[in-house]
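Undergrad: any chance you could fold what I've pasted below:
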Amino acid sequence: MSSNKAIVSSFVEGAPPGELADVVADIKALTISTPSLLSELGPAFQKYNEEQLATVKLPGGSQPVIVSSHSSLGGGRYFDVESSSSFAFDHATQKASSVQSYVLEGAQADLVKSTLKSLSTYVKEHFQNATYGVYPIENDSKIAIIIVANKYSPNNFWNGRWRSLYIFNPTSGALEGSIKVDVHYYEDGNVRLLTTKPVNSSVSSGSGASIAKEISGSEKKYQEELNRSFTSLSEGAFKGLRRQLPVTRQKIEWDKVASYRLGQDIGGGASRR
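TA: Purely as a prediction, here's the structure:
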């Protein structure tokens, strides 16, 4: 049973963006003889949601908030600085409940709030739809900055997620973290792109505006790297997977395709009667 639990947990932890419910439905179908197994996967669901930076709308709220280990209060509760609230989160259903007031206090409160304000401007300018958060961590000695953007298109058989997580040390000015992109395309096949870009830089002034500016520069650079990589794949490896010309070694003039006569124009020879 323990080996089965480990295997099924790996299914949960490896679920592509926006497809956790589909994976759970498949698990139910595969473990119909042991229905209690799903109820034992709480740790796997929690690990998935916290690592994937799950976003959820609070009851009565208009903007999603982030679920992460950096915003955890323990006991299944999390907090959000922007909305000044804490909430309970069901990792299996990905639903929030029991919203309460939460007022941020501590040595980094002002830096957290100023970073949130500057980050808001950056995110709105560069992301079509994203959720962000800033949290004091490690006994209020550092702050965590998170940006997560989801774009789901199941009708077109693809889903994607951008995750960036940074840890800023006000004492040293060090900004360390990573940018992750996860895209799943599954129409007539199963292709998944998983990338991780480490970030190691420094912020001279240590202000919220300077932190957001450094993040903006790092993410712009990585976006440009991704664009070059996609162009290289399109012109290189992907092109090698298909024949560039028909067997006639001649390109088809698609605007004239209606006038082609099979065996003559496409075949390159005279028609036979």
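Undergrad: from here on, just use CA atoms for contacts and neighbour counts.
TA: Will do.
Undergrad: helices along the stretch 151-273 of the chain, start to end?
TA: Secondary structure of the stretch 151-273 of the chain (DSSP state H, counting those that start in this stretch): helices at 208-235.
Undergrad: mind listing the strands for it?
TA: Counting by DSSP state E, counting those that start in this stretch, the segments of the stretch 151-273 of the chain that form strands are 158-168, 174-185, 191-202.
Undergrad: among these, show me which one is buried the most.
TA: strand 158-168 (a mean of 21; mean count of other CA atoms under 10 Å).
Undergrad: turn the strands of the stretch 151-273 of the chain into CSV, columns for distance to Ser118.
TA: Listed next are the strands of the stretch 151-273 of the chain as CSV, based on distance: least, CA to CA, whole Å:
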stretch, distance to Ser118
strand 158-168, 15
strand 174-185, 16
strand 191-202, 17
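Undergrad: before we compare anything, build this one as well:
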Amino acid sequence: MSELSDEAKLQIVGGFLKESPPGEINDVFNDVRVLLEDEALLENGVTSCFQEYNLEQFATVVPPGQQHQVILSKYGQLDGERFVDPRSGTSFVVDHIRHTASDAQPADSHGSSEPYRQALDTASIAYIEDHYPDGTATVYGGEQLVLAIVDNKYNPNNFWNGRWRSVWITQPGATEVTGSLKVNVHYYEDGNVQLTANKDITFSVTDSGDPQAFAKAVIKQIAKAESDFQVALSEKFAEMSESIFKALRRALPITRSKINWDSIATYKVGSEISSK
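TA: Next comes the predicted model:
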């Protein structure tokens, strides 16, 4: 890459970073560090890439002085580095490369929408505990109510990682809720296969003016929508396994003769004996 300009190098590196599979951005970062061979250029040039990646992928941090995680997203971004934690009513600064939070300060409340936000936040905590092994939910208030959900499953020892993301948007007093669900899984044992699936959903609820009842109704519909999406994915995988994937497999080895698997070990032992 020595013949490229610094701008071109950073553009290439940024492309790699922003396309990193779940849980693997640090591995990609270390790989491009070796390729670039310019530590100062890398440190100064990739911060924006990490920020974009963190917001798109719903990265999480623990705010200063808190025990819960907060999702980093455009819905909670106050400026380039400062984000809001609606649950604690504070804001904080994020180091996007190191995934750390600092400089906690009081944040403005969300006015008349705060009772709805708190009710939806409380209902989402119970929902996450029941449905997601390592999930995190953050509810933002204001003119809109936004519920963001993320759960990650990293299994590098078995060469796969995955991420679930969903976001649900409504307004206090409104009856329509719009949602977007995204799943990304990466398998990389002796290959490189990625699954990406997404779906947009809209449903209606009734708001009687009771924030707790409204939150309960919204979460009930979200649970059904996300469960239906997961079931549909499982059914599609089963269908593909019996059709597309099966068609990709060779019915016979290149010799056109079936392998006698029971005799494979014998063949190997015999060849070792004959070679001595």
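Undergrad: TM-score of the superposition?
TA: Overlay of the two chains. TM-score (TM-score structural alignment, normalised by the length of structure 1): 0.84; 256 aligned residues with a CA RMSD of 2.5 Å.
Undergrad: please tell me how far the equivalent of Ala238 of structure 2 over in structure 1 sits from Ala237 of structure 1.
TA: Matched to structure 1 by TM-score structural alignment, Ala238 of structure 2 sits across from Thr231. For Thr231 of structure 1, the distance to Ala237 of structure 1 (CA to CA, to the nearest Å) stands at 10 Å.
Undergrad: gap between the equivalent of Leu175 of structure 1 over in structure 2 and Val218 of structure 2?
TA: Aligned counterpart of Leu175 of structure 1 in structure 2: Val177 (TM-score structural alignment). Distance of Val177 of structure 2 to Val218 of structure 2, given as CA to CA: 8 Å.
Undergrad: do Ser243 of structure 2 as well
TA: Following CA to CA, the distance that separates Ser243 of structure 2 from Val218 of structure 2 is 37 Å.
Undergrad: could you do Lys182 of structure 2 as well?
TA: As judged by CA to CA, Lys182 of structure 2 and Val218 of structure 2 stand 19 Å apart.
Undergrad: ok, now Lys9 of structure 2?
TA: Lys9 of structure 2 is 46 Å from Val218 of structure 2, by CA to CA.
Undergrad: more neighbours, these two?
TA: Val218 (24 against 18; other CA atoms under 10 Å).
Undergrad: list the contacts of the more buried one.
TA: Val177, Val205 (CA atoms under 8 Å, 6 or more residues apart in numbering).
Undergrad: that one pairs with which position in structure 1?
TA: Aligned counterpart of Val218 of structure 2 in structure 1: Ile211 (TM-score structural alignment).
Undergrad: please enumerate the helices of the stretch 1-150 of structure 1.
TA: Counting by DSSP H, counting those that start in this stretch, the helices of the stretch 1-150 of structure 1 are 2-13, 20-30, 42-51, 109-126.
Undergrad: mind putting these in JSON lines, distance to Val203 of structure 1 included?
TA: Formatted as JSON lines, the helices of the stretch 1-150 of structure 1 follow (distance: least, CA to CA, whole Å):
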{"stretch": "helix 2-13", "distance to Val203 of structure 1": "34"}
{"stretch": "helix 20-30", "distance to Val203 of structure 1": "37"}
{"stretch": "helix 42-51", "distance to Val203 of structure 1": "26"}
{"stretch": "helix 109-126", "distance to Val203 of structure 1": "12"}
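Undergrad: let me know which of those helices is the nearest to Ile147 of structure 1.
TA: Nearest to Ile147 of structure 1 among those is helix 109-126; the distance by CA to CA comes to 8.1 Å.
Undergrad: what sits up against that closest one?
TA: 81-82, 130, 132-136, 143, 207-209, 211-212, 216.
Undergrad: now with 6 Å, please.
TA: Val134, Gly208, Ala209, Ala212 (CA atoms under 6 Å, 6 or more residues apart in numbering).
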